[in-house]
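S.K.: below are the sequence and a predicted model for it; my questions follow.
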Amino acid sequence: MSNVADAVFAHAFSEPDRVAVRASGREVGFGALRDAAASVAARALRAGVAPGDRVLLVAPSIPEFVAAYYGLHAAGATLITVNVMATTPEIAYVVEDADVSLVVAWHETAGAAEKASAAHGLPFWSLPPLDEWDVSDRVKAPVDLPDDATALIIYTSGTTGRPKGAQLPISAIAGIVDAAEHVLEFDEDDRTGTALPLFHVFGQIMVMHLAISFGTVVSLLHPFDPRKLVEMIRDDELTIVSGVPTMWIAVLHAAGDATPEDFSRLRLATSGGASLPVEVIGAFEEKFGTRIREGYGLSETCGWATSAPLGAEPKVGAVGRAIHGVDLEIRDLDGSPVPTGEVGEVWIRGPIVMTGYWNRPEANADVLRDGWLRTGDLGTLDEDGDLRIVDRLKDLIIRGGYNVYPSEVEEVLYAHPDIVEAAVVGVADARYGEEVGAVVVLRDGAVLQPGALRAWAKERLSAYKVPRLFHVVDALPKGPSGKILKRALDRDALVGTGVAAGAR
């Protein structure tokens, strides 16, 4: 029996004054974090939240997120976290799909969540600043749950259908902590930090939860500002910092005349979400005195599966080896292992793998096979077991570390009265890794007004999902069955298209 919030209570008992979270000049000790979380748990239990009930949390990367997160876990809830940029329809979809019983949101970004909860007749809690919380009524300890109880449902666009909720049990999250103990060599003097969003599995589990689990302080930055992140690494004397390629590129430009001596305690920088250019890795090492180590993982594996060993020189272009307790195989389309060095689909097995997608038996039968997870990614393994990601089996776009599912965007575009056909694709972009591009066919006589179209789409999609590049064609290429052939689209025609002007 266990609970994701156990570490908060344990560290608060042994070292209540030890700093747990830093953000915007604020410091929250483990004792204060425990009290705040325990008050949330008490309120949730009074409200009738039962173990396994799904609760939606919408908040930025701030101490209030951390306190609410562990408080809801302490009550035994299954937590769902979504982007603060999510629109009312996007939140409503998750609320309906997961049969959510309570919605909790940070007061400054609560509009869409409050509307979605009201539309479904659900109770809604607005989170005020932490110093306004009433912590007089608190639970003494987290609710004990079976190790296989679902702690999180992380909605991931994946590559087919509407977003699916990956169910992550307590045991899988514990498996990440166990692997980190073997791989990352945490000690009590470490100081971690990030500007990653905590709603995402990378920031939530791989940064926040690992820091809390090992009793180390985590510094949070919201919103992302490259200059402020450089200052946070220096001023908070971070030893571990995590981000995605777009962040590292921006940080390098913001570092100015800084030297490695300014970041003397930094021992580890980690990157995920997309491939990191070789030039960026070299420039970061020269400026910050440490080499960025790339890793690989999915929402379905709690955000982690491979990592470059600390004692070995990371290989450029590789994302490391299977972490402790995890097995990797490269298989062909028939599910048979391929020889070393050959390209195939990445399969993963281990305690970190999800138990399945929420209410998606057909999808589960497709991706979960005898304890193995089919990732949908193409890669190779070399003789040392280092993984290289070659491509994606499907059309998932990764823009600045965020997954963008083309069909979801296409579905919205098709609802526009002037659009007859639409195909959404990723276009290489120096800043974001990939940019979202849309090739569209208009009804006769219609004229595309990009500003109005973007504003229209932004009401229905998170900002990072809205296409920045548009190209109008007379017809989309199709196969014999009438299926649109995205591989036949001219992506070069999207680059620098006039309709994208000023779209950042």
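M.R.: The structure has been received and is ready for your questions.
S.K.: from here on, just use CA atoms for contacts and neighbour counts.
M.R.: OK.
S.K.: quick one, longest helix in this structure?
M.R.: Longest helix of the chain, by residue count under DSSP state H: helix 30-46.
S.K.: who's in contact with the spatially most central residue of the chain?
M.R.: The centroid of the chain falls nearest to residue 200 when counting by CA atoms, centre = their mean (2.7 Å). Residue 200 makes contacts with 81, 82, 83, 154, as judged by CA atoms under 8 Å, 6 or more residues apart in numbering.
S.K.: picking that back up, enumerate the positions of the very next helix or strand once past the longest helix of the chain that are buried.
M.R.: Scanning forward in sequence from helix 30-46 by DSSP states H and E, the next helix or strand is strand 54-58. By 16 or more other CA atoms under 10 Å, the buried positions in strand 54-58 come out as 54, 55, 56, 57, 58.
S.K.: ok, so of the residues you listed, who is nearest residue 44?
M.R.: Among the buried residues of strand 54-58, residue 55 lies closest to residue 44 (CA to CA), at 9.8 Å.
S.K.: that closest one touches residue 101, doesn't it?
M.R.: Yes - at 6.0 Å, residue 55 counts as touching residue 101 under the criterion of CA atoms under 8 Å.
S.K.: before we move on, the earlier item: what's the closest of the contacts of residue 200 to residue 440?
M.R.: Residue 440 has its nearest neighbour among those in residue 83, at 27.5 Å by CA to CA.
S.K.: what about the residue nearest to the closest one when sequence neighbours are not counted, distance to residue 315?
M.R.: In space, and not counting its chain neighbours, residue 83 is closest to residue 199: 5.9 Å by CA to CA, 6 or more residues apart in numbering. Residue 199 sits 30 Å away from residue 315, going by CA to CA, to the nearest Å.
S.K.: look at the two and report which has more neighbours.
M.R.: residue 199 (21 against 14; other CA atoms under 10 Å).
S.K.: let's verify the more buried one: helix, strand, or coil?
M.R.: Put simply, residue 199 is coil when judged by DSSP: H, G, I helix; E, B strand; the rest coil.
S.K.: now do the contacts for it.
M.R.: Counting by CA under 8 Å, 6+ apart, residue 199 has contacts 58, 59, 60, 61, 81, 82, 83.
S.K.: for residue 253, give me its contacts.
M.R.: Applying CA under 8 Å, 6+ apart, we find residue 253 in contact with no residue.
S.K.: just the element for it, please.
M.R.: Per DSSP H and E: helix 245-254 holds residue 253.
S.K.: ok, structure two:
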Amino acid sequence: MLKSLQGFFADFNKKADRNPDRIFAKFNGEALTFATLNKQSATFAAELRRKGVQRGDRVAVMMRNSRLSLALLFGIARSGAIWVPVNTHQKGEGLRYILDHSKPRLLVCDQELLPSVVDCHAGIRSEAVVTVGQPYDRRSLETVLQKELAFADVRIEADDLFAIMYTSGTTGRPKGVLVTHGMLRLAGEAARILTAMKPGDVFFVWEPLFHIGGAQLITLPIIEDVTLAMVDRFSASSFWSQVRDAGATHIHYLGGILQILLKKPESDLDRQHLVRIAWGGGCPMDVWPKFRDRFGVEMRECYGMTEASSITTCNIEGVVGSVGKPMPWYTVDVVDERGNRIAPGSRGEIVVRSLLEGSLFKGYLDNQEATDKALVGGVLHTGDSGTLDIEGNLWLHGRITDSVRCKGENVSAWEVEHVAAGHPAVEDCAMIGVTADIGEQDIKLFVKAKKGKTIEPEHLSGWLAERLASYQNPRYIEVVGEFERTPSQRIMKHLLPTDLNNCWDRMATQQSTPA
């Protein structure tokens, strides 16, 4: 086990000096060497100083993956500034909150996203904005990186802040997780264990770097002789051709990515690739063997959160449906509402203890209440529901808060959604709780139909009644054309409407049926 946390940037410099022509990453096939990345990141660090950004200042970045992304992040890191990644889908009040809450000294923003920044009325000055996507503008990032400026790196310790990463969450305001340089390095070390990576491997990177699942990958070419094959965004239609062209040995998944890929028509090319391992989080038990057998890859499931250096447990033993066992620097327990450990097989809250100082986050930015709720006596209370089996494998049941209290029973959204997703006409679904006429809450289910299929709510309700307990069967069903999603394709439940104007009501149907 690691005895102490390390940062990642000192090792980057050593590798860039030792092997400058080695390829760090390719973006849409265009190679980026250690030497080029070293030069460009030094130039951006110098530009940050010229603009008054000092060590400890925050630099917000709202841009999609591009050939400039890595130079930008490494420039921020070597300057001692703190990266504030901003989801490119943010707009309005949500965007204003993040920008005003994080108080960045500078904002780097894709030109096409600038209207969203202006319209949200955040308190950031126009002269503090650097745009991306205007190569002939003297103020643009492209113009800046064409220079070659020297920069004397500041000394970075593992405990220094690398980023403030805002969790998307499903309810309430996003929380800014304080992520250190050591935590990001540890995420890379965890990925090394999970993926069994070796020299010469190629990691396909579709996930945006503003998500921890993407950010954790930037350390991999530093700690091992692997290459990142980056693309600007996820595309189901292009995914496997991009993977083949890159010679990728590893693919990463989150959210509904696997299901989306499985929905594509089967092809003789399904196994025409070099991928050994598909790794990530959120693979349903029934999807696991389907994806493995169709595409001929080994599945490596994990569990974690930004607050615990991204990866807490990993399944390298192939126990289908489990998220595996703790990383060597963590212990994982399942506890009851009083914080007492419960027996194997019993469901409770997942809590994480660290065996390595600094592997858990320091807290949430300017949110002591949320910090105190998450970190109790140095133990991370995840808010996730889980079970430990007698072999020590962890089984994840979803968020504790992602449930509805209905007819005196706690109804897990995962349980209802998992059943509803099995209906032959349902492509995707999401469950929320709404205010009940009498009692606690009623269940409202949103469903999206598969292409060429039609969903009749009354029929679906009857179908669910045969597969769910009576208290689990949704009272309300609303058919939608599409869901709003996070970059990792998770449904943004907090945006789903709680009104009952456009939905089918099972109780109203029953009341109108003649005796």
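M.R.: It's in. What you see is a predicted model; the values in this text were computed from it and never measured.
S.K.: got a TM-score for the two of them?
M.R.: For these two chains in superposition, a TM-score of 0.76 is obtained (TM-score structural alignment, normalised by the length of structure 1); 433 aligned residues with a CA RMSD of 3.8 Å.
S.K.: what lines up with the residue nearest to residue 83 of structure 1 in structure 2?
M.R.: Using TM-score structural alignment, the partner of residue 199 of structure 1 in structure 2 is residue 210.
S.K.: and if you look at residue 290 of structure 1?
M.R.: Using TM-score structural alignment, the equivalent of residue 290 of structure 1 in structure 2 is residue 297.
S.K.: how many neighbours does that match have?
M.R.: When counting by other CA under 10 Å, one arrives at 21 neighbours for residue 297 of structure 2.
S.K.: what of residue 361 of structure 1?
M.R.: Residue 361 of structure 1 has 10 neighbours, counted by other CA under 10 Å.
S.K.: average offset between the helix holding residue 253 of structure 1 and structure 2?
M.R.: Once fitted to structure 2, helix 245-254 of structure 1 is off its aligned match by 2.5 Å on average (mean CA distance after the TM-score superposition for structure 1).
S.K.: returning to what we had before: do I have it right that the match of residue 290 of structure 1 meets residue 279?
M.R.: No - at 9.8 Å, residue 297 of structure 2 does not count as touching residue 279 under the criterion of CA under 8 Å.
S.K.: and for the counterpart of residue 185 of structure 1 in structure 2, the neighbour number?
M.R.: Under the alignment (TM-score structural alignment), residue 185 of structure 1 pairs with residue 196 of structure 2. Residue 196 of structure 2: 14 surrounding residues under other CA under 10 Å.
S.K.: and residue 196 of structure 2, how far is that from residue 278 of structure 2?
M.R.: Between residue 196 of structure 2 and residue 278 of structure 2 the distance is 11 Å, computed by CA to CA.
S.K.: so how many other residues sit close to residue 489 of structure 1?
M.R.: Neighbourhood size, residue 489 of structure 1 [other CA under 10 Å]: 17.
S.K.: residue 105 of structure 1 belongs to a strand?
M.R.: Yes - per three-state DSSP, residue 105 of structure 1 lies within a strand segment.
S.K.: burial count for it?
M.R.: Look at residue 105 of structure 1: counted by other CA under 10 Å, it has 26 neighbours.
S.K.: how about residue 306 of structure 1?
M.R.: When neighbours are counted by other CA under 10 Å, residue 306 of structure 1 registers 24.
S.K.: what of residue 172 of structure 1?
M.R.: 25.
S.K.: next one: residue 430 of structure 1
M.R.: Residue 430 of structure 1 has 11 neighbours, counted by other CA under 10 Å.
S.K.: look up how far residue 250 of structure 1 lies from it.
M.R.: Noted for residue 430 of structure 1: a distance of 11 Å to residue 250 of structure 1, by CA to CA.
S.K.: same question, residue 422 of structure 1
M.R.: Remark: distance between residue 422 of structure 1 and residue 250 of structure 1 (CA to CA) = 32 Å.
S.K.: which of these two has more neighbours?
M.R.: residue 422 (25 against 17).
S.K.: what's the helix or strand for the more buried one?
M.R.: Following DSSP H and E, one finds residue 422 of structure 1 within strand 419-429.
S.K.: now residue 382 of structure 2
M.R.: strand 379-388.
S.K.: how big is the angle separating whatever helix or strand comes next after that strand from strand 379-388?
M.R.: Using DSSP H and E, the helix or strand that follows strand 379-388 of structure 2 in sequence is strand 394-399. For strand 394-399 of structure 2 against strand 379-388, the angle by axes from the mean of the first three to the mean of the last three CA atoms, to 10 degrees is 110 degrees.
S.K.: mean distance between strand 394-399 of structure 2 and structure 1 after superposition?
M.R.: Taken over the aligned residues, the distance from strand 394-399 of structure 2 to structure 1 averages 1.5 Å (mean CA distance after the TM-score superposition for structure 1).
S.K.: ok, and what's touching the longest helix of structure 1?
M.R.: 8-9, 11-13, 15-20, 67-75, 130, 133-142.
S.K.: just list the residues touching residue 120 of structure 1, thanks.
M.R.: Applying CA under 8 Å, 6+ apart, no residues contact residue 120 of structure 1.
S.K.: distance-wise, check it relative to residue 112 of structure 1.
M.R.: 13 Å.
S.K.: can you check residue 312 of structure 1 too?
M.R.: 47 Å.
S.K.: residue 429 of structure 1 against residue 435, yeah?
M.R.: Yes - counting by CA under 8 Å, residue 429 of structure 1 does reach residue 435; the two are 5.7 Å apart.
S.K.: re the thing from before, now do the contacts for the match of residue 290 of structure 1.
M.R.: With contacts defined as CA under 8 Å, 6+ apart, residue 297 of structure 2 is in contact with 275, 276, 277, 278, 291.
S.K.: residue 300 is in contact with the third one, correct?
M.R.: In this case it means residue 277 of structure 2. Yes - the criterion here is CA under 8 Å, and residue 277 of structure 2 meets it with residue 300 at 6.8 Å.
S.K.: more neighbours: those two, which one.
M.R.: Remark: of residue 277 of structure 2 and residue 300, residue 300 carries more neighbours, 27 against 22, as counted by other CA under 10 Å.
S.K.: which element is that one on?
M.R.: Assigned by DSSP H and E, residue 300 of structure 2 belongs to strand 298-303.
S.K.: show me what that strand is packed up against.
M.R.: helix 181-195, strand 277-280, helix 287-295, strand 313-314 (3 or more CA pairs under 8 Å, 6 or more residues apart in numbering; DSSP states H and E).
S.K.: in a markdown table: the contacts of residue 200 of structure 1, plus secondary structure, distance to residue 3 of structure 1 and neighbour count.
M.R.: Listed next are these as a markdown table, based on DSSP: H, G, I helix; E, B strand; the rest coil; distance: CA to CA, whole Å; neighbours: other CA atoms under 10 Å:
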| residue | secondary structure | distance to residue 3 of structure 1 | neighbour count |
| --- | --- | --- | --- |
| 81 | strand | 17 | 24 |
| 82 | coil | 21 | 21 |
| 83 | coil | 24 | 17 |
| 154 | strand | 17 | 25 |
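S.K.: fine, thanks again, bye for now.
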